[in-house]
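K.L.:
I'll drop the sequence and a predicted model, then ask my questions.
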Amino acid sequence: MTLRAQVRGVGHYLPERIVENTELEGWVDTSDEWIRTRSGIERRHFAAESEHTSDLAAKAAEAALTDAGLKATDIDALIVATSTADLTFPSAATMVQAKIGMQQGFAFDIQAVCAGFVFALSTANAMILSGQAKRVLVIGAETFSRIMDWNDRTTCVLFGDGAGALVLEAAEGTGTTDDRGILASDLHSDGTYRDILYVDGGVSTQNTGYLRMQGKEVFRHAVEKLAATAHSALEKAGLGPDDVDWIVPHQANLRIIKATAQRMGLDMDRVVVTVQDHGNTSAASIPLALSVGKQRGQIKPGDLLVTEAIGGGLAWGSVLLRW
């Protein structure tokens, strides 16, 4: 018998407020055409003033539990991937734990910026394989609209708010790549690239700060590293790009998504794309795309998926799973 961490349910939540590119034209020196051409983004969602990251995460969690046919009392562990937690402490995860009525088990946050969900998924898989947990609720949630510099048109138009969640469950497999569940993961980081994507503030600096990004450098690293980590995860499982049904990438920029797919030798009709409607939701983007992809009827049971992401740190990685 081989133990696998299988997807039992998926869900997402988006704030009610939709901000079209044309609305941003009144805030900053930009245009709908400029944003679409450079990023593929057409609109994004912004959290209401009274909404916080844990609120978005809790609603996504409840949607995933409903999809799984489970209750919060069935969950052993809860992980929230986020860079925009409500407070310095406690963790957003413990706040979500309280909001959904999960009084057992344990909860914690993971911070790897846009790669956070991939890191959280890999961590949840390890906990299931080690026997620490049978069911893990893995959430990516962000309110990046709160850390935008609205004088910097190169970054403020790219990001949005949202949350997505998966329920992973321990199940028996055959030990082959036909098994449902996580088949391989591949994680990396390199702190020498800190200055190309970061927030210029934090707790110990006594300043909240704003997101800063060297767009051209991020683009170059993203295309190279995302394709490489996806190939690495496939190689670990003894599979290749031709075996992949869907790439579900971090939804940062349509040009990055297209370039990465091209490097992998895959057509765009095998890529789940949601960036046009959500913008870059950082750690929330992959679970959001998984949930939307399932709703659209794209992702079906038995499909082989590659999820990959890169974020500040730099931190990047991928997870290969069969739905």
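P.N.:
Structure's in. What do you need?
K.L.:
hey, let's count contacts and neighbours off CA atoms from now on
P.N.:
Will do.
K.L.:
List the contacts of Y13.
P.N.:
Listed by C-alpha atoms under 8 Å, 6 or more residues apart in numbering, the contact set of Y13 reads 56-57, 59-60, 63, 162-164, 288.
K.L.:
A233 too?
P.N.:
When contacts are counted by C-alpha under 8 Å, 6+ apart, A233 touches 184-186, 318-320.
K.L.:
Same question for R322.
P.N.:
By C-alpha under 8 Å, 6+ apart, the contact set of R322 is 178-183, 301-305.
K.L.:
repeat that with 7 Å
P.N.:
By C-alpha atoms under 7 Å, 6 or more residues apart in numbering, the contact list for R322 reads 179-182, 302-305.
K.L.:
Surely D303 and D245 touch.
P.N.:
Yes - between D303 and D245 there is a contact at 5.7 Å, judged by C-alpha atoms under 7 Å.
K.L.:
buried ones in the helix or strand harbouring L187?
P.N.:
Here L187, judged by DSSP states H and E, is contained in strand 181-189. Under the neighbour-count criterion of 16 or more other C-alpha atoms under 10 Å, strand 181-189 has 181-187, 189 buried.
K.L.:
farthest-separated two in those residues?
P.N.:
Farthest pair in the buried residues of strand 181-189 (C-alpha to C-alpha) is G181 and S189. Separation: 24.6 Å.
K.L.:
Give me the neighbour count for Q276.
P.N.:
Q276 is flanked by 18 other residues according to other C-alpha atoms under 10 Å.
K.L.:
need the contact list for the nearest residue to it once chain neighbours are set aside.
P.N.:
Leaving aside its chain neighbours, Q276 sits nearest to I41 (4.1 Å; criterion: C-alpha to C-alpha, 6 or more residues apart in numbering). I41 is in contact with 35, 275-277, 279, counting by C-alpha under 7 Å, 6+ apart.
K.L.:
Confirm I41 sits in a strand?
P.N.:
No - counting by DSSP: H, G, I helix; E, B strand; the rest coil, I41 is not found in a strand; it is coil.
K.L.:
List the ones among the contacts of I41 that fall in helices.
P.N.:
35, 275-277 (DSSP state H).
K.L.:
ok so, going back, quick one: list the elements packing against the strand holding L187.
P.N.:
Under the contact criterion of 3 or more C-alpha pairs under 7 Å, 6 or more residues apart in numbering; DSSP states H and E, strand 181-189 touches strand 2-13, helix 215-237, strand 315-322.
K.L.:
Run through the helices of the stretch 1-150 of the chain in chain order.
P.N.:
Along the stretch 1-150 of the chain, counting by DSSP state H, counting those that start in this stretch, helices occupy 21-24, 32-39, 53-68, 92-99, 116-130.
K.L.:
A further structure is provided below for comparison with the first:
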Amino acid sequence: MEYTHCPVISATGLFTPAESISNEELVESFNRYVEEFNAANAAAIAAGEVEELQPSSVGFIEKASGIKSRHVMAKAAVLDTATMAPRWDERGDDELSIMAEIGVKAAREALERAGRKPEDVDAVLCAASNMQRPYPAMAIEIQQALGIDGFGFDMNVACSSATFGIQTAADYIRAGNARSVLVVSPEITSGHLNWRDRDSHFIFGDVATAVLVEDSAMAPAEHWEILGTRLKTVFSNNIRNNFGFLNRATPETEGTADKLFVQEGRKVFKEVVPMVAQMIVDEAERLDIDAQGLRRLWLHQANAGMNRLIAQRVLGHEASEDESPTVLDTYGNTSSAGSIIAFHKHSEDLAAGDKGLICSFGAGYSAGTVFVEKVG
């Protein structure tokens, strides 16, 4: 009988930056900037030539998102009203890049938890929203730093990058082209966020995650069988980032609002929630899984209200924190890493046979589902 390769999640890893910014700190900084801007432009504002900026509040942020704090790689510069962007020492081309550095840290934890050595791994996929450079691939740099003899490449599907990476890794396993694949998602979102925009400056945080996808034949006794995956994309401009010289950025326009993260939040909410909920239900039916019987949902950590509605449509009732755990409150939106953080922190308590769902959704629009079952 021909052997069928079965992909599983053997382990996950997480790197969390040491520094964190609370909503109170963020609002104090932002409102100070608003006061300085309005004072400096008082005459133009009075003449109707410049729009007066409005202050933010802790209540506004928490009602809009559910976020209470977020981790960042460079706190002081973000809160400095003269900068309001991350700053760190530039590294030479012969030094490990900051994005690879945090990706390696998350990857090493995943390998350690699975009892793996670098030589056991065949491939590295760097699946993330906010790449540090076009090339050479971040994945190859991470591969080199870990000492893995194989191949690597980058992939970007915005906030769905990790789930798209997991399906890609699973497909390599199913085809017999690899036995062990690291999906690494280093998300330094602070470098692409407009910290001077009242409607979005509070959204993102920095982090790195890693998922080790392997053939069940070599997996540790306790692992997660990947029951099925489904990916979906529908083009939309409602979430966009124009960063890059190809969009004719100049020294005068580099880093300005139109080159950074922007979104039409209300449109995203209205359009993405039903799309993702229906996608989950349809895929569960295809896999002959009772969606309402799922033990846990590890949803994309973008917005508490979106997750609440999606979980309710899937489970048929208001989800408890146990059924749909949240890390959004302390991590913020960490793009593709969000659902993986939730899975990493809230999966060990499940029993053998329990089924769950890792799901992401974001710009594109893009959405990915990974149905899993606990083994061992």
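P.N.:
Looks like it arrived, so ask away. Predicted model only: the values in this text are computed from it and were never measured.
K.L.:
Turn the buried ones among the contacts of R322 of structure 1 into a named PyMOL selection, would you?
P.N.:
To isolate the buried members of the contacts of R322 of structure 1 in PyMOL, using 16+ other C-alpha under 10 Å:
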select buried, resi 179+180+181+182+303+304+305
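K.L.:
just curious, which of the contacts of R322 of structure 1 is nearest to I110 of structure 1?
P.N.:
Nearest to I110 of structure 1 out of the contacts of R322 of structure 1 is I182 (C-alpha to C-alpha; 18.9 Å).
K.L.:
What's that closest one aligned with over in structure 2?
P.N.:
Aligning on TM-score structural alignment places I182 of structure 1 opposite I226 in structure 2.
K.L.:
same deal with V244 of structure 1?
P.N.:
Counting by TM-score structural alignment, V244 of structure 1 lines up with L294 in structure 2.
K.L.:
contacting residues for its match?
P.N.:
Going by C-alpha under 7 Å, 6+ apart, L294 of structure 2 touches 355-356.
K.L.:
neighbours around E264 of structure 2, how many?
P.N.:
12.
K.L.:
Could you do N177 of structure 2 as well?
P.N.:
N177 of structure 2, neighbours per other C-alpha under 10 Å, totals 12.
K.L.:
need the contact list for it.
P.N.:
Residues near N177 of structure 2 by C-alpha under 7 Å, 6+ apart: none.
K.L.:
Alignment lookup: it to structure 1.
P.N.:
Residue pairing (TM-score structural alignment): N177 of structure 2 is matched to Q132 of structure 1.
K.L.:
One more: V8 of structure 2?
P.N.:
Per TM-score structural alignment, V8 of structure 2 is aligned with Q6.
K.L.:
just V104 of structure 2 next, same as before
P.N.:
Aligned partner of V104 of structure 2 by TM-score structural alignment: A58.
K.L.:
Skip the chain neighbours and tell me the closest residue to its match.
P.N.:
Using C-alpha to C-alpha, 6+ apart and skipping residues adjacent in sequence, the residue nearest A58 of structure 1 is V96, 5.2 Å away.
K.L.:
just G332 of structure 2 next, same as before
P.N.:
With C-alpha to C-alpha, 6+ apart, the residue lying closest to G332 of structure 2 is R70, at 4.9 Å.
K.L.:
Pretty sure that neighbour sits against S20.
P.N.:
Yes - counting by C-alpha under 7 Å, R70 of structure 2 does reach S20; the two are 5.5 Å apart.
K.L.:
These two: which is more packed in?
P.N.:
For the pair R70 of structure 2 and S20, the greater number of neighbours falls to R70 (25 against 19), based on other C-alpha under 10 Å.
K.L.:
And that one, what's its match in structure 1?
P.N.:
Applying TM-score structural alignment, one finds that R70 of structure 2 aligns to R44 in structure 1.
K.L.:
Pull the contacting residues for its match.
P.N.:
Neighbouring residues of R44 of structure 1 by C-alpha under 7 Å, 6+ apart: 18-20, 160, 277-279.
K.L.:
how about 6 Å then?
P.N.:
When the contact criterion is C-alpha atoms under 6 Å, 6 or more residues apart in numbering, the partners of R44 of structure 1 are 18-19, 160, 277-279.
K.L.:
Check P15 of structure 1 too.
P.N.:
If a contact means C-alpha under 6 Å, 6+ apart, then P15 of structure 1 has 45, 47 as its contacts.
K.L.:
how about the contacts of A233 of structure 1 in a markdown table, adding distance to A92 of structure 1?
P.N.:
Formatted as a markdown table, the contacts of A233 of structure 1 follow (distance: C-alpha to C-alpha, whole Å):
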| residue | distance to A92 of structure 1 |
| --- | --- |
| A184 | 27 |
| S185 | 25 |
| D186 | 25 |
| S318 | 24 |
| V319 | 23 |
| L320 | 27 |
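K.L.:
From L121 of structure 1, how far off is the residue nearest to Q276 of structure 1?
P.N.:
I41 of structure 1 is 26 Å from L121 of structure 1, where distance means C-alpha to C-alpha, to the nearest Å.
K.L.:
which residues sit against stretch 327-343 of structure 2?
P.N.:
With contact meaning C-alpha under 6 Å, 6+ apart, stretch 327-343 of structure 2 is reached by 66-71, 159-162, 203-205, 209, 298-302.
K.L.:
filter the residues you listed to the buried ones?
P.N.:
Listed as buried from those are 66-71, 159-162, 203-205, 209, 298-302; burial here means 16+ other C-alpha under 10 Å.
K.L.:
What are the boundaries of the strands in the stretch 151-300 of structure 1?
P.N.:
Secondary structure of the stretch 151-300 of structure 1, counting by DSSP state E, counting those that start in this stretch: strands at 161-173, 181-189, 197-199, 211-213, 246-249.
K.L.:
Mind listing what's buried along stretch 262-276 of structure 1?
P.N.:
Residues 264, 266, 268, 271-276 are the ones in stretch 262-276 of structure 1 that count as buried (16+ other C-alpha under 10 Å).
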